[in-house]
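> with the input below, show me the fold.
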Amino acid sequence: MIASDLRTGVERLGDMIAAAKVIVPFTGAGISTEAGIPDFRSPGGLWTRNRPIGFDEFVASQDARDESWRRRFAMDATFAQARPARGHRALASLYRAGKIPAVITQNIDNLHQASGFAAADVIELHGNTTYARCIGCGQRYELSWVKERFEPDGAAPDCTICNEPVKTATISFGQAMPEAEMERAAALAQQCDLFIAIGSSLVVWPAAGFPLMAKKAGAKLVIINREQTDQDDVADLVLRYDIGETLGPFVGN
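Now for the predicted structure:
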């Protein structure tokens, strides 16, 4: 069912939230655009101007690692200034109310944690850009450590323990999806009675399979996205409106 207008859609969503015992949100880039984080995939987005650097290229080439870190630090101000938007805050309100056990996200911006979710309850399918890890031993590094070593000559540093490259703790193209997070997301999708996909184009697999998994397991499926998705026809409710306006009424005190 596609909501005929915003008010009707929000009322229907409110009824579904009230009736649900376990709600699992699945968030994509659209929920963070109101917070000032660009949607890299959209027309005019960063990835249309700069070809993404794949994982294999990052591992093989010092030049690719240098460029990858140059791009990340060029985005420093954007990520530093971002604050949770209405969508994040609405989900955090439902989380505090006990309706949401955890959030599954394709985003890397840490805004769900900033909105009030415990870090353990944010299932990051594509990792997190606010810190770094060694791709060899997994040692965590803060971005300030990387920046201090990168800035003098623009060379990406290696791990002090095993000498393997250090990259943002994100999942790059060609890099394996995190097994534990994928398993936990699948379990949540199959245990909830309401699954809400928010701000995702639902074209990036295997993550895009979770809404269908939830639906197959008997959950109601809601899709909130400005653009049409390939899963609209199986959803119980589709709201093609601004995410902040749609979820704003659910922001608690």
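
> could you use CA atoms for every contact and neighbour count after this?
Noted.

> check which helix or strand covers the residue nearest the centre of the chain.
Centroid-nearest residue in the chain: N107, 1.9 Å away (criterion: C-alpha atoms, centre = their mean). Counting by DSSP states H and E, no helix or strand carries N107.

> which residues in the chain form helices?
Assigned by DSSP state H, the chain shows helices spanning 6-19, 46-49, 55-60, 62-74, 76-81, 86-96, 111-115, 143-150, 179-191, 209-216, 243-247.

> just say which of these is most tucked in.
Using mean count of other C-alpha atoms under 10 Å, the stretch among those with the largest mean neighbour count is helix 86-96, at a mean of 23.

> touching that one from outside, list them.
25, 31-32, 34, 100-102, 111-112, 115-117, 243-245, 247-253 (C-alpha atoms under 8 Å, 6 or more residues apart in numbering).

> now do it: distance to the chain's middle.
The chain centroid and the centroid of helix 86-96 are separated by 15 Å under C-alpha atoms, centre = their mean, to the nearest Å.

> check stretch 13-27 too.
Centre-to-centre, stretch 13-27 and its host chain are 19 Å apart (C-alpha atoms, centre = their mean).

> which strand in the chain runs the most residues?
Ranked by residue count under DSSP state E, the longest strand found in the chain is strand 127-134.

> that older thread, and of the helices of the chain, who's closest to D232?
Closest approach to D232 among these (C-alpha to C-alpha): helix 209-216, 10.6 Å.

> got the angle for the closest one vs helix 179-191?
Calculated by axes from the mean of the first three to the mean of the last three C-alpha atoms, to 10 degrees, helix 209-216 forms an angle of 30 degrees with helix 179-191.

> here's the other one to compare against:
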Amino acid sequence: MTEQLLADWFAAHPRLLVITGAGCSTEVGIPDYRDEQGQWKRPQPVTYQAFMGDALVRKRYWARSMLGWRVMGQAQPGRAHRALALLEQQGRIELLITQNVDGLHSAAGSRSSLDLHGRIDTVRCMDCGRRLARSQLQQSLLARNPHWAQLYAAPAPDGDADLEHENFSAFEVPACPHCSTGMLKPDVVFYGESVPRERVEQAMAALERADGLLIAGSSLMVYSGFRFAQAAARQGKSLIAINQGVTRADDLLEFKLEMDVGQALLSMARAT
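Predicted coordinates for the structure are as follows:
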């Protein structure tokens, strides 16, 4: 019954805008931030203002990131990523908007995709604007902080790690290798930072062309993603969600399937 409901909706809406969230990546070992009630499971992530304004915050961030990269840097696409890449190949996706920063949709083969919050595998200098691979920075962090490399910390969302009770002031963070002095920041949108206008405009233009909106593995509790559900509702377009738990858009949805997002999408991709 559930699969038939989804199949009928897919048949009635041949060209989709898709918004994905952390639920697409939990099966490959990347933790999420929220529980099924949409509440925080852990302390909120570092804000843009704190990262930019406090050297100790940056040291703590990069120390935890150095350990968290063990999981994030090796993660491979799961069923949801592969299914959405297949649906794109079948001509069913106008644009895939991901709120994740792990790059796994691109790794799975999705080409018509938008990394709304940026990519964690890239680092940007806040002075000269040059970018470098996160894997390159990892080697520099390990070389400067060999003692920290021996520590264990459980993986946390977005390449973070649960490392506490350390004196982070001793951690060494390299400057930009291009300009030699610039501050390095992950090329992602932090809390308290705005999504670049051109990304929002690209997503809104794709929504205009789409027949319906599919929310996959996201509670949409963050406004940067929720705005597209609001826009779809204003345009009179059908919205559905595949998500285990509440979403901020529940009252806008035609229906919601509380089931494994990878399983559901793979069934649809194979049936299309």
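
> just give the TM-score of the two.
The TM-score (TM-score structural alignment, normalised by the length of the first structure) is 0.87; 241 aligned residues with a C-alpha RMSD of 2.1 Å.

> with the second structure overlaid, how far apart is the longest strand of the first structure on average?
Superposed on the second structure, strand 127-134 of the first structure shows a mean distance to its aligned partners of 1.1 Å (mean C-alpha distance after the TM-score superposition for the first structure).

> what range does that strand cover in the second structure?
Here strand 127-134 of the first structure aligns to the second structure at residues 118-125, judged by TM-score structural alignment.

> and N107 of the first structure, what pairs with it in the second structure?
By TM-score structural alignment, N107 of the first structure lines up with N100.

> what number of residues lie near the residue nearest to that match when sequence neighbours are not counted?
Here the nearest residue to N100 of the second structure in space, its sequence neighbours aside, is G21; by C-alpha to C-alpha, 6 or more residues apart in numbering that works out to 5.7 Å. Number of residues near G21 of the second structure (other C-alpha atoms under 10 Å) recorded here: 21.

> again with R41 of the first structure
12.

> that one -> the second structure?
With TM-score structural alignment as the criterion, R41 of the first structure matches R34.

> residue contacts, the closest residue to D121 of the second structure other than its chain neighbours?
Distance criterion C-alpha to C-alpha, 6+ apart; nearest residue to D121 of the second structure, sequence neighbours excluded, is R134 at 4.8 Å. Contact partners of R134 of the second structure, counting by C-alpha under 8 Å, 6+ apart, are 120-123, 186.

> wait, which of the residues you listed is closest to G236 of the second structure?
Using C-alpha to C-alpha, the contacts of R134 of the second structure come closest to G236 of the second structure at I120, 34.6 Å.

> so what corresponds to P186 of the second structure in the first structure?
Match for P186 of the second structure (TM-score structural alignment): T168.

> ok, and the closest non-adjacent residue to that match?
Nearest one to T168 of the first structure, counting by C-alpha to C-alpha, 6+ apart, is A132 at 4.0 Å.

> burial count for that neighbour?
22.

> before we move on, what about I196 of the first structure?
Residues near I196 of the first structure, counting by other C-alpha under 10 Å, number 24.

> enumerate every residue touching whatever residue of the second structure lines up with it.
Taking TM-score structural alignment, the alignment pairs I196 of the first structure with L214 from the second structure. L214 of the second structure makes contact with 16-19, 239-242, according to C-alpha under 8 Å, 6+ apart.

> quick one on the thing from earlier: leaving out chain neighbours, which residue sits closest to the match of R41 of the first structure?
Nearest residue to R34 of the second structure, sequence neighbours excluded (C-alpha to C-alpha, 6+ apart): W40, at 4.6 Å.

> and R133 of the first structure, what does it touch?
Contact analysis of R133 of the first structure by C-alpha under 8 Å, 6+ apart lists 139-141, 166-169.

> mind redoing it with 10 Å?
Taking C-alpha atoms under 10 Å, 6 or more residues apart in numbering, we find R133 of the first structure in contact with 139-143, 159, 165-170.

> any idea how far the nearest residue to it once chain neighbours are set aside is from C192 of the first structure?
Excluding the flanking residues, the one nearest R133 of the first structure by C-alpha to C-alpha, 6+ apart is R140, at 4.5 Å. Noted for R140 of the first structure: a distance of 33 Å to C192 of the first structure, by C-alpha to C-alpha, to the nearest Å.

> more neighbours, these two?
More crowded of R140 of the first structure and C192, by other C-alpha under 10 Å: C192, with 22 against 16.

> so how many other residues sit close to the spatially closest residue to that one that is not a sequence neighbour?
Leaving aside its sequence neighbours, C192 of the first structure sits nearest to V22 (C-alpha to C-alpha, 6+ apart; 4.9 Å). Neighbour count of V22 of the first structure, defined by other C-alpha under 10 Å: 18.

> give the aligned equivalent of V22 of the first structure in the second structure.
When the second structure is aligned by TM-score structural alignment, V22 of the first structure is paired with R15.

> hang on, its match packs against E208?
No. Using C-alpha atoms under 10 Å, R15 of the second structure makes no contact with E208, being 11.0 Å away.

> skipping its backbone neighbours, what lies nearest the alignment partner in the second structure of L239 of the first structure in space?
By TM-score structural alignment, L239 of the first structure lines up with L257 in the second structure. Sequence neighbours aside, I242 is the residue nearest to L257 of the second structure in space, at 4.8 Å (criterion: C-alpha to C-alpha, 6+ apart).

> map that neighbour across to the first structure for me.
Using TM-score structural alignment, the equivalent of I242 of the second structure in the first structure is I224.

> what sits against that match?
Counting by C-alpha under 10 Å, 6+ apart, I224 of the first structure makes contact with 9, 27, 30-31, 196-201, 232, 237-243, 246-247.

> can you get me a residue count around A271 of the second structure?
8.

> surely it touches D8?
No. A271 of the second structure lies out of contact with D8 (C-alpha under 10 Å); the separation is 11.4 Å.
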